[in-house]
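# Prediction below, plus the sequence it came from.
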Amino acid sequence: MRSVERGTVFVKVDPETPDSPQPEEPSPDLVSLPAESIQKILRASAWRPSSEQVQFRNTMVLDLRASEDQLLAGMKQKTRYNLRLAERRGVVVRPAGLEDLDRLYRMYAETSLRDGFVIRDRAYYNDAWGTFFNNGLAQPFLAEVEGESVAGLIVFRLGRRAWYLYGMSRELHRELMPAYLLQWEAIRWARREGCEVYDFWGAPDRLDPQDPLWGVYRFKEGFGSRLVSGVGAWDYTVRPRLYWFYTAVLPRVLGLMRLRGRAQTGHAVD
């Protein structure tokens, strides 16, 4: 096998397949076998469910084939209220661009420190975000209060599907609910671009109020989105001993590296 010759330890796949039957899929871009068939094929080929997920196993999706009025009506009352409150209190949402990369990164770094997750350095995001912006595959938005940026997000799109992959905010003016108006404008943009599905990208593995992502889940649910659970990531082991090291020992090393990364991120926003 070429993979063995190249020193591969294992191969990971993450099928875009719900683990249970779903309502009619709005977008025909993704066609796959039923989850049971996928899992049977993987097990028969010596794949195993992975303990390490790359993408979220669960996500929240919104059907964009409805009209704007129908989408608003499908939201939870509190979500509509917060959206309108942001409008009344002077929050303005505008499309952003390459000239806003530094502003977006600084807010993203501030968000990572506040919420306890690790991000990469500025150069990585300048390159990654800039590439998608330049090729028309992503659109950033900024929420501003009296001309000052207080929150932002980046929506990616391909075919008839849009993904909300990055969100960032400052402590400033959070009481004005800018995140709600940001999401609404991103949803409207995705509809104008011809998307039929808005994927909020990510939800807790278990719907438990004690889960760290519970608040994020409730926020996304408020827009009328529904939960979709996938079959998750699967691993094919090429080198068993190194695979054990990677899955049992390396996470501890990465934990230390993440602590160092958080310190570097802190310097970036000082």
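The structure has been received and is ready for your questions.
# going forward, measure contacts and count neighbours with C-alpha atoms only.
Noted.
# which of the residues in whichever strand or helix holds Val92 are buried?
Per DSSP states H and E: Val92 is located in strand 91-95. Under the neighbour-count criterion of 16 or more other Cα atoms under 10 Å, strand 91-95 has 91-93, 95 buried.
# Equivalent analysis for stretch 187-202, please.
187-191, 195-202.
# Tell me where this structure has helices.
Using DSSP state H, the helices of the chain run over 2-5, 35-44, 68-74, 77-88, 101-115, 122-134, 178-192, 214-221, 240-244, 250-269.
# tell me the most buried of those helices?
helix 178-192 (a mean of 21; mean count of other Cα atoms under 10 Å).
# Show which residues not belonging to that one make contact with it.
64-65, 68, 79, 82-84, 86-87, 91, 93, 141-143, 150-153, 155, 157, 162, 198 (Cα atoms under 8 Å, 6 or more residues apart in numbering).
# relative orientation of that helix and helix 214-221 in degrees?
40 degrees (axes from the mean of the first three to the mean of the last three Cα atoms, to 10 degrees).
# just to revisit the earlier point, quick one: closest of the helices of the chain to Trp234.
Ranking the helices of the chain by proximity to Trp234 (Cα to Cα) places helix 35-44 first, at 8.0 Å.
# got the buried residues of strand 91-95 as CSV, with distance to Leu172 columns?
Converted to CSV, the buried residues of strand 91-95 look like this (distance: Cα to Cα, whole Å):
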residue, distance to Leu172
Val91, 12
Val92, 14
Val93, 15
Pro95, 20
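# What is the nearest of those residues to Phe10?
Pro95 (41.0 Å).
# Give the buried residues for the longest strand seen in the chain.
Secondary structure of the chain read by DSSP state E shows that its longest strand is strand 148-158. By neighbour count on 16+ other Cα under 10 Å, the buried set for strand 148-158 is 149-157.
# List the residues that contact Phe200.
Counting by Cα under 8 Å, 6+ apart, Phe200 touches 59-62, 163-165, 220.
# hold the first one in mind and look at this next one:
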Amino acid sequence: MVPTATLSPLRQAQLTVSPVDRAQYLSASDLYGGRSFLQAPSWAQVKAEWRSELLAWRDADQQIVGTALVLYRSVPRLRRSFAYLPEGPDIDWSEPSLDRWLTPLVDHLAAGGAFAVRIGPPPALRRWRAGTLKAAAGPSLRIGHVLPDLVEPMGSSVSDRLRTLGWRRCGEDGAGGDAQPRFVFQVPLQGRSLDELRSGLSSEWRRNLNKSVRSGVETRMGTEADLPTFHHLLGVTEQRNGFRLGRSLPYYQRQYRALNAEADGRMRLYLASYQGEVLAAHTMNVVGRRVWYQCGASANHRRDVRPSHALQWRMMEDAHRLGAAYYDMRGISDCLDPGRREFGLLRWKLGTGGEVVETLGEWELTLPGVVNQTLHHAMQRYRNR
């Protein structure tokens, strides 16, 4: 791909958006450092209740310079739909003229009957080191109350440009909450040896990891046949921690088959056993050199042998061997109050020595027209209720 800075004004002005087939989409997999697994074509098969479309941006030479997986939720009995691009699109977000990218996208979606569109720009906005947040934790505090260690210039710039173009950040002004986590936790891997990675763990984390080894906890990569065990443990975890994902075993089976049919090892299942019994099971997704810990589950008993610590370390080791720049532990609560339950998961992740990253979050745009505005407002009221 030709860098934006070298393009002539004429070529810069000419970007078009149109559907592409799966092969063309996959061939443009690393234009800007790797797309999210939520933008892989296989994710459309996981979200079978949504209609989907693969799109590409082309320049004046008809070269693909950007891609997007769009999921459509149709309104019953109306030829209208809500368009959703989870953690996408995969375009050049650093370019000052974002309208050059977003206008042809919106035009294409409007022509297909969309009344509104939601996007998830990948750039980061702010970062906090683990030590910063551990030192700041206190009653009623949230991450946003703490001065970040780094403010990302590009993220701030993209946020300003989106507002100028009429987009609204979800969670503000009645735009509804994010579907994907706004705050994620990442462990940097690039340029670090495994010994350096291990020394970056907190003393408590290292102690628990050593205990799992001394206790004889064994880790392995599972197969589709192990998904029922994972799903059972997930139900135990949901009940223990007071949340409900609401995903059935067939959902995870569909995800496992779809992602791995697209690329072997794209979705991985890891299990930790003690004396022959599986005590923890976690899933991991891999796209190129990007790695995500997606979902974890563990039993209520024998937690003293620390199976989840052993499992996470095994997954971090594998991510390191795959050449990942960081190990993405996905979403966290922004709660820094040690007295609240949701702080527990953040505290556990902070022990890995990584950093909290605030993404730009998700943004919505109502497409022109009274009918579109009415439908979008009705959908927002329904979601909020």
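Good, I have the coordinates. These numbers were taken from a predicted model, which means no experiment stands behind them.
# List the residues that contact Phe223 of the first structure.
62, 71-72, 74-76, 79.
# What residue in the second structure is paired with it?
Under the alignment defined by TM-score structural alignment, Phe223 of the first structure is paired with Thr352 of the second structure.
# what about that match, distance to Gly200 of the second structure?
According to Cα to Cα, to the nearest Å, Thr352 of the second structure stands 7 Å off from Gly200 of the second structure.
# Give me the mean deviation of the strand holding Val92 of the first structure from the second structure.
In the superposition with the second structure, the average deviation recorded for strand 91-95 of the first structure is 1.0 Å (mean Cα distance after the TM-score superposition for the first structure).
# Just put the helices of the first structure in a markdown table and tack on distance to Glu171 of the first structure.
Output for the helices of the first structure, formatted as a markdown table (distance: least, Cα to Cα, whole Å):
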| stretch | distance to Glu171 of the first structure |
| --- | --- |
| helix 2-5 | 48 |
| helix 35-44 | 42 |
| helix 68-74 | 27 |
| helix 77-88 | 15 |
| helix 101-115 | 9 |
| helix 122-134 | 21 |
| helix 178-192 | 11 |
| helix 214-221 | 17 |
| helix 240-244 | 42 |
| helix 250-269 | 13 |
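# Pull the contacting residues for the nearest residue to Gly230 of the first structure once chain neighbours are set aside.
Excluding its sequence neighbours, the residue lying closest to Gly230 of the first structure (Cα to Cα, 6 or more residues apart in numbering) is Pro18, at 4.1 Å. By Cα under 8 Å, 6+ apart, the contact list for Pro18 of the first structure reads 34-35, 228-231.
# Would you quantify the distance from the aligned partner of Pro18 of the first structure in the second structure to Gly361 of the second structure?
When the second structure is aligned by TM-score structural alignment, the residue opposite Pro18 of the first structure is Ala124. Distance, Ala124 of the second structure to Gly361 of the second structure, using Cα to Cα: 9 Å.
# before we move on, what about Gly351 of the second structure?
25 Å.
# repeat for Ile332 of the second structure
From Ile332 of the second structure to Gly361 of the second structure the distance is 13 Å (Cα to Cα).
# list residues touching both of those two?
Counting by Cα under 8 Å, 6+ apart, the shared contacts of Ile332 of the second structure and Gly361 are Pro181.
# okay, stretch 92-103 of the first structure sits on what stretch of the second structure?
Using TM-score structural alignment, the residues of the second structure aligned to stretch 92-103 of the first structure are 218-229.
# distance between the ends of the matching stretch?
With Cα to Cα as the measure, what separates the two termini of stretch 218-229 of the second structure is 16 Å.
# ok, residues contacting that stretch?
For stretch 218-229 of the second structure, using Cα under 8 Å, 6+ apart, the contacting residues are 249, 252-253, 256, 268-274, 278, 281, 310-311, 314.
# One more pass at 7 Å, please.
Residues outside stretch 218-229 of the second structure that contact it (Cα atoms under 7 Å, 6 or more residues apart in numbering): 249, 253, 269-274, 311.
# Now for those residues: which two are most distant?
Gln253 and Tyr274 (25.0 Å).
# Average offset of stretch 230-239 of the second structure relative to the first structure?
Taken over the aligned residues, the distance from stretch 230-239 of the second structure to the first structure averages 1.9 Å (mean Cα distance after the TM-score superposition for the first structure).
# before we move on, the earlier item: tell me which of the contacts of Phe223 of the first structure persist in the second structure.
Among those, the contacts conserved in the second structure (both residues aligned by TM-score structural alignment, their matches' Cα atoms under 8 Å) are 62, 74-76, 79.
# So which of these is the closest to Leu176 of the first structure?
Of all those, Leu176 of the first structure sits closest to Thr79, with 12.7 Å by Cα to Cα.
# Per the alignment, name the residue of the second structure opposite that closest one.
Match for Thr79 of the first structure (TM-score structural alignment): Trp205.
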